[in-house]
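got a structure for you, letters missing:
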């Protein structure tokens, strides 16, 4: 009996040991390997110039399934995405998207700004130390040298030991130069004028590659010299204002601002190929060239991640000229939707479904035409800058005995002459405060902050937070002023941007493709979050000035 019990115990022990061993083996086999980073063959960064977030929702029912809707439905939509700095303009926008920080750190404080060291106005991408490539004009004398931090594209190049390619394209030079970063293989932009060619700078190369020469020699750009009529019946464009109105510009050679726009007839009056910038055809040309770059540079052809940066600029030109409520803007976005669908289809074919990652955002948004808003009884209007300057000069003459204490007024900033203030024995902080108080008495000025406030305080919300993120200690002015909501310094037709107000800061942010979750969030995200999100996805170092944070909800 004892022997039988012993045998049963031994048998039970063996079974238990075997079972536990099988469980351990199964657990080891079922444990998924840790994926430390995603490796898409290609990252495509898309910046749509002057795109408001509500262009997604306003024109939603007109979009096809393959463009904006595909990115939203199959990707991740950040619905409450904002620029967290001002000025909200193209140069700072592109730099902030790609550096993961703001003008306070990357140094691009405007498209143009007053240089305190030279006493001259400088352009964000201008660089006379380089020559034009592909043209005899000065349009190619560009480089990213004024941007003092790295970009996500730079970090990709560094991480891959320069093996990952970076190509940037845009109608605007700054829309290609700044996203491309300091180490891009190439950045290309559209010359327009009487050539309609794509050009570059000797910063990148000494001669255009054959595929660019072939594109320039083809008839692809000339094919867009055709009338611009609406893509769909104009009576279905109920999401925009009347076609004939007083809030839009009139193209040279036309007598009305209504559809159709006969481009061949007004071609010469509008500097030939320059005219295409103010039409949706400029975006289509950009898409054509981007796809030629995809093919010509073999982007996404191997397992080393490449980067294609595309900026669509015609949306900005059309918005400035016709205004955000125009049928021209609506038609431009419906046609852009088709161009996006075309790009995604080619990416599927050339790179492979699930093998690439895309993000889409804007470089700023825009205000509705203040004249239109005022006619709707909404507080809005225009700054009388000449009248303000005259009144301001009277104040300076009375207070200091000279207007020379001010060196420059631009980008809603005032630059003081520190040497003259010292010679007059006037304390800089006192002068800043006295001038700020004077500006605050002007009807069209809503808020004023001094450089001293920007230096000594740490703002975390509201307008001062946005201003401080745009304030660069070495490059910005001594006094910053903010117009009343709805008020701009601009002509009475068309829309503009640049302010810290929400109509200029609320822009789309969509992620799609490899490593991206499907979903959306209404939590606040900010433009500097884009670069670190892509860096976290790729498992590479953040750009060296990064102040944004990865958006965790986006990543798988």
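Sure, I can see it. Everything numeric here is computed off the predicted structure, so don't read it as measured data. Residues are numbered from 1 along each chain as shown.

hey, let's count contacts and neighbours off CA atoms from now on
OK.

what's the neighbour count on residue 440?
Neighbours of residue 440 under the rule other CA atoms under 10 Å: 17.

give the contact list for it.
Counting by CA atoms under 8 Å, 6 or more residues apart in numbering, residue 440 touches 446, 447, 448.

who wins for neighbours among these?
residue 448 leads the contacts of residue 440 on contacts (other CA under 10 Å) with 20 neighbours.

which element is that one on?
strand 445-450 (DSSP states H and E).

and if you look at residue 387?
Going by DSSP H and E, residue 387 is part of helix 385-400.

neighbouring contacts of that helix?
So helix 385-400 is in contact with 402, 403, 405, 438, 439, 442, 489, going by CA under 8 Å, 6+ apart.

repeat that with 10 Å
For helix 385-400, the external contacting residues (CA atoms under 10 Å, 6 or more residues apart in numbering) are 401-406, 409, 421, 424, 426, 431, 434-435, 438-439, 442-445, 488-490.

now the contacts of residue 440 as CSV including distance to residue 175?
What follows is the contacts of residue 440, written out as CSV (distance: CA to CA, whole Å):
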residue, distance to residue 175
446, 31
447, 31
448, 31
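
pick the one among those closest to residue 54.
residue 446 (25.8 Å; CA to CA).

leaving out sequence neighbours, find the closest residue to that closest one.
Distances taken as CA to CA, 6 or more residues apart in numbering place residue 484 nearest to residue 446, at 4.6 Å, with adjacent residues excluded.

next one: residue 533
residue 550 (4.1 Å).

how close does the one you found get to residue 517?
Going from residue 550 to residue 517 by CA to CA, to the nearest Å gives 14 Å.

another one to put next to it:
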């Protein structure tokens, strides 16, 4: 059984030792590429240039066996793991959203009604629901708050959960503007206002996303314009993709979906990252600074077109070029010798079932709709305990692999909640699409450290998770439609991601040892001699640390 956590005194000793033997970086850059499967590095490697992914692979430590060890591979849980080193059972972010029976409300992972958005209209956002600190928080404490932590993304939850609880600035996109909240500051910094006023995000209106690869590069990819790809507005299912939304003459809301579902979304976030470095003077002080950047656009493309589409190949290649330009910028401004770079992803994606069936018609793949799942749950419990009265339902909420029972129905029938949850979990195992369903009491008492049970336990928070948790079989989705791709399962196609570290103190090479993005936080702590984030359960990647 692999060791998941070092004894604290040993970790501190390692941190002091490494820190005394390497020069502290001026800037740490943590890059997350949303929905970037590990095999995008290998499948598309022939089409990458020398300055992006290949540069990191050749000059950094790449862990080819890095997987998330939780059950629900989605955006918020993945980003919460990266710098806390902890899973949802400890950090509180087990899903993107959960149901709160006390308020009878759905809770979004970074919602906070006590703060306000700055720079646009929108609901309050903050890291209040994140229970544990991140590496960035510990870095700030370690340097007496002299280190700066800046986190940016198109998605609020990605930026906020990477940034942690004590960041100097966290910024995300609403339409054409990068915004923040009163959790962090009272007004936008001048450099953010300048970037927003420049109109960069809107500057791609009327442009076209064209292919950059020759036709023969697409030979192993799916056909263009497949019926199971998503078509929205004027974007279409095949190249070239116009970036204008539903109007040829003026900007509408649909434009922002189009620009985000293209390499232009990667481009303007990279520009914003450069503006952050310059505007915040990152890497210019004696204390190391931290910049977190989460690129969301590949996630949008992956959902609409899937991991075997021509669009995802083109997107990866064009992202590689933008990444290469960003690394050259870092080298020119700060020096890569003074920079520690980490690259990973929050999750992968499952192949589109209809794509698999188009090649192998008898494949056991498919989609399970929310409506059918809801119906099956109600029917099973009605069979065991009788139907609820009136318009009531046994099921209060279904979300992200969690089933919340209606406590009013259970009380009205004078039933034991644990007995009802167990009966529901047992009945779900009769559904063809379900791999495993467990009631909360079974999860709470689970002592397994491997397998689906252990992954489900890491995705279970006793105050936020449902009464029953379930996972599907490989190549199945919870989805109400027949187009596009999804993720959220515990298997390698959703869990296997890149993990690359490059910089002073890192031993370059490819490592096949078991690893996880949960190891990034403790490894950075060991490398810089910083306290480990409270609750972290990842390990220090000692095989990649270089003693000089």
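Sure, I can see it. Given the structure is predicted, the values throughout are model-derived calculations rather than measurements.

can you check which part of structure 1 stretch 134-147 of structure 2 sits on?
Mapping stretch 134-147 of structure 2 onto structure 1 (TM-score structural alignment) gives residues 151-164.

report the buried residues of the matching stretch.
Neighbour counts over stretch 151-164 of structure 1 (16 or more other CA atoms under 10 Å) mark 151, 152, 153, 154, 155, 156, 157, 164 as buried.

need the distance between the two termini of it.
14 Å.

ok, now stretch 179-191 of structure 2?
12 Å.

pull up the aligned stretch in structure 1 for it.
Using TM-score structural alignment, stretch 179-191 of structure 2 pairs with 199-211 in structure 1.

which residues does residue 476 of structure 2 contact?
350-353, 364-368, 433-435, 486-487, 489.

err, residue 502 of structure 1, not the other one
Contacts of residue 502 of structure 1 by CA under 10 Å, 6+ apart are 82, 83, 84, 365, 366, 367, 463, 485.

wait, isn't the fourth one in contact with residue 83?
Yes. Checked against CA atoms under 10 Å, the pair residue 365 of structure 1 and residue 83 is within contact range at 9.1 Å.

overlap in contacts, the two.
With CA under 10 Å, 6+ apart, residue 365 of structure 1 and residue 83 have common neighbours 502, 504, 505, 506, 507.

helices - which of the residues you listed land there?
Using DSSP state H, 502, 504, 505 are the members of these that sit in helices.

can I get these in TSV including distance to residue 26 of structure 1?
Below are those laid out as TSV (distance: CA to CA, whole Å):
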residue	distance to residue 26 of structure 1
502	55
504	56
505	53
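
quick check, nearest of these to residue 28 of structure 1?
Distances from residue 28 of structure 1 to those, taken by CA to CA, are shortest for residue 505, at 49.9 Å.

what do we get in structure 2 for the closest one?
In structure 2, residue 505 of structure 1 lands on residue 495 (TM-score structural alignment).

mind listing what that match touches?
Per CA under 10 Å, 6+ apart, neighbours of residue 495 of structure 2: 35, 37-38, 66-74, 78, 345-350, 487-489, 516.

roughly how far apart are residue 198 of structure 2 and residue 177 of structure 2?
10 Å.

neighbour-wise, which of these two wins?
Taking neighbours as other CA under 10 Å, residue 198 of structure 2 and residue 177 compare with residue 177 leading, 21 against 11.

how about that one: what's its closest non-neighbour residue?
Nearest non-adjacent residue to residue 177 of structure 2 (CA to CA, 6+ apart): residue 196, at 5.3 Å.

is that neighbour in a helix, a strand, or coil?
Taken by DSSP: H, G, I helix; E, B strand; the rest coil, the conformation at residue 196 of structure 2 corresponds to helix.

re the thing from before, for residue 365 and residue 83 of structure 1, indicate the residue with more neighbours.
Taking other CA under 10 Å, residue 365 of structure 1 and residue 83 do not tie; residue 365 has more neighbours (32 against 28).

the more buried one -> structure 2?
Residue 365 of structure 1 maps onto residue 348 in structure 2, by TM-score structural alignment.

name the nearest residue to its match, sequence neighbours excluded.
residue 494 (4.0 Å).

neighbours around that neighbour, how many?
Using other CA under 10 Å, residue 494 of structure 2 has 28 other residues around it.

who's in contact with it?
35-38, 67-68, 71-74, 346-351, 474, 486-488.

now with 7 Å?
Counting by CA atoms under 7 Å, 6 or more residues apart in numbering, residue 494 of structure 2 makes contact with 73, 347, 348, 349, 350, 487, 488.

from residue 279 of structure 1, how far out is the residue nearest the centre of structure 1?
The residue lying closest to the centre of structure 1 (CA atoms, centre = their mean) is residue 363, at 2.4 Å. Look at residue 363 of structure 1 and residue 279 of structure 1: by CA to CA, they are 19 Å apart.

what of residue 235 of structure 1?
Residue 235 of structure 1 is 20 Å from residue 279 of structure 1, by CA to CA.

with residue 214 of structure 1 instead?
24 Å.

just say helix, strand or coil for whichever residue in structure 1 pairs up with residue 426 of structure 2.
Per TM-score structural alignment, the equivalent position to residue 426 of structure 2 in structure 1 is residue 437. Using three-state DSSP, the three-state assignment for residue 437 of structure 1 comes out as helix.
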